[in-house]
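S.K.: sharing a sequence plus its predicted fold:
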Amino acid sequence: MIKLTRLDGEAFVLNAELIRYVERRPDTFITLTTGDKIVVSESMDDVVERAVDYQQKKHFMPMPQRQTP
């Protein structure tokens, strides 16, 4: 999940797994795998950096330990 900001200043959290592509025209448009489009105030580079950082952290998270009876 990545934290972003709508153009009206409202913060929200987006599931980065749903990002299909990001465009700059001049606002930053995020197209999701569902076909929905979201416009955010962050730059295209910032969105990509956050999405990549999310993916990297996701793979480094340790697995929860199972408790044995």
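M.R.: Happy to help now that I have it. Residues are numbered from 1 along each chain as shown.

S.K.: hey, let's count contacts and neighbours off CA atoms from now on
M.R.: Noted.

S.K.: quick check: which element contains Gln56?
M.R.: Element membership for Gln56 (DSSP states H and E) is helix 44-60.

S.K.: buried ones in that helix, by neighbour count?
M.R.: Under the neighbour-count criterion of 16 or more other CA atoms under 10 Å, helix 44-60 has 44, 47-48, 50-51, 54 buried.

S.K.: okay, one more to line up with it:
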Amino acid sequence: MITLTRLNGETFQLNALYIEQIQSCPDATITTTTGKKLVVREEEQLIVARMKRFYQDIGFTGQWKGAGDQE
């Protein structure tokens, strides 16, 4: 789980495995695998860093590839 902040200042936990897409325009909008959209205060790069840390914590690091990464 990663901690995120809604625009009203309320924090919540989101399972990073359910994040399908992150878009910045200008606020970061997360689209989940169920199609739900969440607008948060954190910048896209910070969300990605938290996702990577979460994947490392659960032993999923070898499975994660960022957009544009090449082998």
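M.R.: The structure has been received and is ready for your questions. All values derive from a computational prediction rather than experimental measurement.

S.K.: quick check, Phe12 of structure 2 in contact with Thr3.
M.R.: Yes: using CA atoms under 8 Å, Phe12 of structure 2 is in contact with Thr3, at 5.7 Å.

S.K.: which one's more surrounded, those two?
M.R.: Ranked by neighbour count (other CA atoms under 10 Å), Phe12 of structure 2 and Thr3 place Thr3 first, with 14 against 11.

S.K.: identify the residue spatially nearest to the more buried one, adjacent ones excluded.
M.R.: Counting by CA to CA, 6 or more residues apart in numbering, Thr3 of structure 2 lies nearest to Gln13, which is 4.7 Å off, once chain neighbours are set aside.
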